[in-house]
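J.: Only the shape, not the letters, is given here:
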């Protein structure tokens, strides 16, 4: 089962200048809880937005650059795999029963047809962004759960965890 995991604003905004446009600590905790121990598939820019590889996950980086060598701390090389297509990424991640596609926008667009589930954090505001999540076609997807989190002292925006499965 291939799962897309993302956080997007009301107009499907993902981020700007290769960064998130909000800070939601509970969403980070949920992302960590769901993806730890799994393969995470991402584009090069998403990988490079991390200060270092995320712990306890195998990173599958998609890039068109055949000469790309990611910067990886010594001893973490086995946690990073570079491939040159979504198909190659899915093949590498097939060792995991639950790989996650974690972005960015272009990788989400490419992978939505191959995915079985979407874990979407819908951030209840609009944002200035340059990267967007694809529209969820409700003729192909069904929302099976939603859990709202109101704005509070740690979260500047209300948000809802939405789980979608392919019909």
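T.: Great, that's in hand. This one's a predicted model, so the numbers in the text were calculated from it and none came from an experiment.
J.: okay, CA-based contacts and neighbour counts for the rest of this
T.: Fine.
J.: Checking the residue sitting nearest the centre point of the chain next. Helix, strand or coil?
T.: When Cα atoms, centre = their mean is applied to the chain, the residue found nearest the centroid is residue 102 (1.9 Å). What DSSP: H, G, I helix; E, B strand; the rest coil gives for residue 102 is strand.
J.: surely it meets residue 39?
T.: No: applying Cα atoms under 8 Å as the test, residue 102 and residue 39 come out as separate, 10.0 Å apart.
J.: From the chain's centroid, how far away is stretch 30-39?
T.: For stretch 30-39, the distance from its own C-alpha centre to the chain's C-alpha centre is 10 Å (Cα atoms, centre = their mean, to the nearest Å).
J.: Going by neighbour count, which residues of it are buried?
T.: By neighbour count, and taking 16 or more other Cα atoms under 10 Å as the criterion, the buried residues in stretch 30-39 are 31, 35, 38-39.
J.: Farthest-apart pair in the residues you listed, please.
T.: Every pair in the buried residues of stretch 30-39 was compared (Cα to Cα); the two farthest apart turn out to be 31 and 39, at 12.9 Å.
J.: Now do the contacts for the residue nearest to the centre of the chain.
T.: With contact taken as Cα atoms under 8 Å, 6 or more residues apart in numbering, residue 102 is in contact with 4-6, 40-42, 108.
J.: any idea how far stretch 18-28 is from the chain center?
T.: Taking mean C-alpha positions (Cα atoms, centre = their mean), stretch 18-28 and its chain are 12 Å apart.
J.: try stretch 116-125
T.: Centre-to-centre, stretch 116-125 and its host chain are 10 Å apart (Cα atoms, centre = their mean).
J.: Check it against this one:
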């Protein structure tokens, strides 16, 4: 039973690109700082490939309950030995996150593409926090389309773009599923 809000959080470049060949095709420290701030003290849910894409020194992500989805029982044991909780489905991961961190105000889904798509398909997410990056790049993993039923809570107008230290333009946008708290 879901007891806290569930959000999805990602950064995306032009055309919805969120990943390429197992990683992010950009380096944007401002987005990493935003992610850290938003997810601190909250459970994070990710697929096994997303877990493996994290540098080893950051696994598990500190100050967060890390839940990794894996249907491979042998791999799940290895993930647990690395400090992650494991679940065999997204629904199980959401329930587990709520049980292990009941005082957290939010559970965050942090990827990858198939996990976001499933969250949308099964109507599991209440909120989407998106970093839009003004960048054309190759990609093989894409963000879900929010579509009908999502309303911008904080949608920065065009003049709201910020410029990162490396010169890349970006902005943060937040959307809430209509009818949700």
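T.: Structure's in. What do you need? All figures in this text were calculated on a predicted structure; none of them were measured in a lab.
J.: ok so, going back, show me the contacts of residue 102 of the first structure that map onto helices.
T.: When helices are assigned by DSSP state H, the members of the contacts of residue 102 of the first structure inside them are residue 108.
J.: between the contacts of residue 102 of the first structure, which is nearest residue 60 of the first structure?
T.: The shortest separation between residue 60 of the first structure and any of those is 4.7 Å, and it belongs to residue 41 (by Cα to Cα).
J.: which residues touch the closest one?
T.: For residue 41 of the first structure, the set of contacting residues under the criterion of Cα under 8 Å, 6+ apart consists of 59-62, 89-90, 93, 99-103.
J.: Count the neighbours of the equivalent of residue 42 of the first structure over in the second structure for me.
T.: Counting by TM-score structural alignment, residue 42 of the first structure corresponds to residue 46 in the second structure. Taking other Cα atoms under 10 Å as the neighbour definition, residue 46 of the second structure ends up with a count of 26.
J.: wouldn't residue 46 of the second structure be in contact with residue 65 here?
T.: No: applying Cα under 8 Å as the test, residue 46 of the second structure and residue 65 come out as separate, 11.1 Å apart.
J.: so where do the strands sit in the first structure?
T.: With DSSP state E applied, the first structure shows strands at 3-9, 13-15, 39-43, 58-62, 80-83, 100-103, 117-123, 131-132, 141-149, 159-166, listed in chain order.
J.: Let me have these in JSON lines, extended by distance to residue 69 of the first structure.
T.: Listed next are the strands of the first structure as JSON lines, based on distance: least, Cα to Cα, whole Å:
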{"stretch": "strand 3-9", "distance to residue 69 of the first structure": "25"}
{"stretch": "strand 13-15", "distance to residue 69 of the first structure": "25"}
{"stretch": "strand 39-43", "distance to residue 69 of the first structure": "13"}
{"stretch": "strand 58-62", "distance to residue 69 of the first structure": "10"}
{"stretch": "strand 80-83", "distance to residue 69 of the first structure": "8"}
{"stretch": "strand 100-103", "distance to residue 69 of the first structure": "19"}
{"stretch": "strand 117-123", "distance to residue 69 of the first structure": "30"}
{"stretch": "strand 131-132", "distance to residue 69 of the first structure": "24"}
{"stretch": "strand 141-149", "distance to residue 69 of the first structure": "37"}
{"stretch": "strand 159-166", "distance to residue 69 of the first structure": "34"}
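J.: which of the contacts of residue 102 of the first structure lies closest to residue 126 of the first structure?
T.: Comparing the contacts of residue 102 of the first structure against residue 126 of the first structure with Cα to Cα places residue 6 closest, at 15.6 Å.
J.: Now which residue in the second structure aligns to that closest one?
T.: Alignment note (TM-score structural alignment): residue 6 of the first structure maps to residue 10 of the second structure.
J.: Give the equivalent position in the first structure for residue 143 of the second structure.
T.: For residue 143 of the second structure, the aligned residue in the first structure is residue 133 (criterion: TM-score structural alignment).
J.: Report the contact partners of its match.
T.: Taking Cα under 8 Å, 6+ apart as the definition, contacts of residue 133 of the first structure comprise 8, 12-14, 105, 108-109.
J.: Out of these, which end up buried?
T.: Among these, those buried by neighbour count (16+ other Cα under 10 Å) are 8, 12-14, 105, 108.
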